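# sequence? don't have it. structure:
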C-alpha cells in the first residue's frame, strides 16, 4: 500500500502523529473520568484539555463543548424541537437541500415539520428562498453546513445567521468538513450550535463534538443516564478518542493557513490538468465559481460512470471517491448535484478528489497520469470492457 496515492481526504484523514501519541497515553490511564480519585482526575484532565483545545479553535467557551461519537451524532443531538435563543422555542426545521444525510434525516423533528431551502446552480443556499420559508411563521431551527463535503462550496453562514435570528430562530452549522480547512469563529458566524468531527482533521474516527453558543437554551440529551458532559450526553467519555481529537486540533489549527495555501496551488494544477486531458471534453468543475475549500475538486464528464472511474483509479493505486463516503460504500447519484439542478447523467458522473496536508506534486502527477488513461474510455457504453484492461 506504500505506493498508493490517497486523494480522498474529505472522507477521512490519516491519523496525525500527535493524535496517535495522545491516544496511546490515554489508553495507559486506568481511571474513569467521573471518578474523584487520582486516576480518575488524570483521565478527566485529558478530557478537559481536549475540550479547551476544541473550544479555543472556534472561539467558544470550553463548557459549551459536548463530546459525541462523531459528526452524525452531533448533528442528531442538535436537531430537536424546542431550542430557543429568546422566549419562543423553535417548532420547525429548515435545512438546505445539499446537507449531509444525518441532517436530511431530520433528527428529532417529525417529517411534517421539516422544510427544505433551495440552492443555486453554484451549490449555495438561496437566501431569498430562506427568507420566504421563515417569514410570518413561528421560529425555526435552521441547519446549514459551512462547507459542502462534495463540492467544497462555502455557504454564506454569517448572512444566514442574520436572517435566522431576525426571524427569531436558531442556527445550527454543520462545520465537519470546514473545520481545519478555514478559519471561523462561532460568534462571528452567528451560529448557535456547531458540529465537528475528529477524523476530518487528523484525529481518530468515532469522536466529534457539538459546540453550543452562549445564548442557546432548551437542548435535551439523546442519551440519558449518568449525567456526563454536564448532563448533555450520558455515558463514560471516550477518553482516548477525545484526547486524540484535542491533539489533532492543537496540531492542525496552527498549520492550517500554510497548508491550505500550498494545497490550493496543487488543486488548481490538478483542475487544469483534468480539463486539458483528451477525453475530458465537456468536463466541468462543479461549484467552480463559488467560494470553495482549497482542497476540494468535484469534476464531472457527461457520459462517464463515476463508479467505474473510481474503480479504475483504485486499480491504478489512487484513492478518490464519487462524493460522500457515508453511504455504506455504495456509489449512487449525488443528491447534492441534483439539488443544484444538474441532470441525472452529470449527477452520476462526478468524481471527488480531495487533498490534504501531505499531498504532493507527485500525487498530482500520478493522478493526472491515471486520468489520461481513463478519460475517453470509461463511458456508459463500454465501461465493462474497459475495466478488463486495468
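Okay, I see it. All of these numbers come straight from a predicted model, not from anything done at the bench.

# rest of the way, CA atoms for contacts and neighbours
Fine.

# Could you point out the longest helix of this protein?
Across the chain, the longest stretch assigned as helix under DSSP state H is helix 239-276.

# list the helices and strands that one packs on?
helix 17-27, helix 38-57, strand 296-300, helix 361-374 (3 or more Cα pairs under 8 Å, 6 or more residues apart in numbering; DSSP states H and E).

# Against which helices or strands is the third one packed?
Think strand 296-300. helix 239-276, strand 284-285, strand 350-354.

# quick one: the last one to chain centroid distance?
Read it as strand 350-354. Taking Cα atoms, centre = their mean, to the nearest Å, one finds strand 350-354 lying 15 Å from the centre of the chain it belongs to.

# swap in stretch 255-266?
With Cα atoms, centre = their mean as the basis, stretch 255-266 stands 18 Å off its chain's centre.

# same question, stretch 43-56
22 Å.

# what residues does it touch?
With contact meaning Cα atoms under 8 Å, 6 or more residues apart in numbering, stretch 43-56 is reached by 26, 29-34, 61-65, 211, 239, 242-243, 245-247, 249-250.

# try this one side by side with the last:
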C-alpha cells in the first residue's frame, strides 16, 4: 500500500536540495568535512566557512540586514524560548538602567506551546504575562493588541501563521503597535516561511523563529532572527559560539541543509502558494459537503488571509485519534492539530480560544500540503475519509 503524506505542517520530507547539500558531511572518515567550526586548523576553518556561508544565505532569504542577525539553534522550540526569555530579560535590564520598572509580556492564546509554555517561566522570573484577544478565526487584530498594551509592556510575541488552522496575522501592523509602546516584537514564523511572503526587515520585527524541518530541511536545526542591537540575554552559555548568543558546537551538516532548504522554500514560495491554495479550497468544499463535517475556520475560495497549505475541519461524533488511526490504516497520514500535542486527549487549545465547542473540537483533523504533495493525493484522501466517517 502506497503511503500518502498529508501532515506537512508537522514535519516535511527532506528536500532533494537539502539532502544534496548535506551529503558530503554524512560520509565517514577524516576526508569528509567533519570539522568543528570553532577550531583554528584547516579542518575547522573549512567547517567555519561552510557555517558562515549558510548564515549569509539564510540572512538573504529572510530579508535580514546582516548575516550576524541569524542565530542557529536546535529548532524552533529553542528559538521561541530564547526569544521570549532572552529578550524579556534583556529589555528589562535596558529599562532598569533608564530608571524604569516593571516587566509585562503580551502573547496570544493561539500560540504554539513553545511560546505559550514560556508564560510560566516568565512569571517565575518576575514578569507579568497577559493575552491579547483573538476573534473566531484565531486572528489577533492591531486593535486587540493595542487594548492589551500597558506602559510597562516590554515584549510582544504573536505568531505569523497559526499552525492548526492556518490563520495569517497582520504581522507588520502588530509589530507597529508594539513599537509604538516601546516594546519589542517577536514572531513565531514557523508556518509562514515558504508559504506566504515573509521578509523580516519589511515586516519590522525584532525577532523571528524558524524551523528547518518544516521546509524540507533536517530536524534538530532552527533559526532565530535577532535584529541588530536588540536587547537579549542568552539562555545557553559556555563556549561563546554564535557571537555568544547561543553557546554549543554548531551542527554544521544540519545548518548547511537548513540553508539549502530555506533558500529553496523562499524561492518557490509563490508557486507553492498558488498550487496549494487551489487544493486547500477544493478540499474544504468537498469535505464540508459531508453532513458530519464542520470547517474549523471559514475560508473563502482564494482567501489569502489563511495559509495556502493547511485545511482544518471538525468531524462530528468522532474523536481525532480515531479518525487519524483509521486513515492511517488506509495509508493516509494526517493529524489532529499540532503534532507537538498529539499525545494529549484534550481538545486543541487553539480551537478553545476560538470558541469552538469542546465536543466539536475533539474531532479536529488537519490536512497540510508540502513539496511532494500531488493532486491525486486529495482524491485518495477524500475516498479514505468517506470510508472512515460513513
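Thanks, I have the structure now. All figures in this text were calculated on a predicted structure; none of them were measured in a lab.

# List only those of the contacts of stretch 43-56 of structure 1 flagged as buried.
By neighbour count, with 16 or more other Cα atoms under 10 Å, the contacts of stretch 43-56 of structure 1 hold 26, 29, 31-33, 61-62, 64-65, 211, 239, 242-243, 245-247, 249-250 as buried.

# element containing whichever residue in structure 1 pairs up with residue 80 of structure 2?
In structure 1, the residue matched to residue 80 of structure 2 (TM-score structural alignment) is residue 75. Using DSSP states H and E, residue 75 of structure 1 maps to helix 71-78.

# what's the answer for residue 237 of structure 1, then?
Residue 237 of structure 1 belongs to no helix or strand, assigned by DSSP H and E.

# now the strands for the stretch 101-250 of structure 2?
104-108, 128-132, 153-157, 184-188, 207-211, 222-226 (DSSP state E, counting those that start in this stretch).

# what about these, which gets the closest to residue 347 of structure 2?
Nearest of the strands of the stretch 101-250 of structure 2 to residue 347 of structure 2, taken as Cα to Cα: strand 104-108 at 17.6 Å.

# about what we covered before: and the strands of the stretch 101-250 of structure 2: which comes nearest residue 386 of structure 2?
Closest to residue 386 of structure 2 of these is strand 207-211 (Cα to Cα; 33.7 Å).

# what's the average distance of the closest one to structure 1?
Superposed on structure 1, strand 207-211 of structure 2 shows a mean distance to its aligned partners of 0.4 Å (mean Cα distance after the TM-score superposition for structure 1).

# quick one on the thing from earlier: surely the match of residue 80 of structure 2 touches residue 102?
Yes: counting by Cα atoms under 8 Å, a contact exists between residue 75 of structure 1 and residue 102, whose distance comes to 6.6 Å.

# Among the two, which residue is more densely surrounded?
Ranked by neighbour count (other Cα atoms under 10 Å), residue 75 of structure 1 and residue 102 place residue 75 first, with 29 against 16.

# what sits against the more buried one?
Per Cα under 8 Å, 6+ apart, neighbours of residue 75 of structure 1: 102-103, 107, 174, 195, 210.

# Now render those residues as CSV, adding distance to residue 151 of structure 1.
Formatted as CSV, the contacts of residue 75 of structure 1 follow (distance: Cα to Cα, whole Å):
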residue, distance to residue 151 of structure 1
102, 18
103, 17
107, 24
174, 15
195, 19
210, 23
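
# Pull out the buried residues from these.
Among these, those classed as buried by 16+ other Cα under 10 Å are 102-103, 107, 174, 195, 210.

# Closest one of these to residue 305 of structure 1?
residue 102 (26.0 Å).

# Just want to check the distance between the aligned partner of that closest one in structure 2 and residue 171 of structure 2.
In structure 2, the residue matched to residue 102 of structure 1 (TM-score structural alignment) is residue 114. Residue 114 of structure 2 sits 19 Å away from residue 171 of structure 2, going by Cα to Cα, to the nearest Å.

# do residue 1 of structure 2 as well
For residue 1 of structure 2 relative to residue 171 of structure 2 (Cα to Cα), the value is 43 Å.
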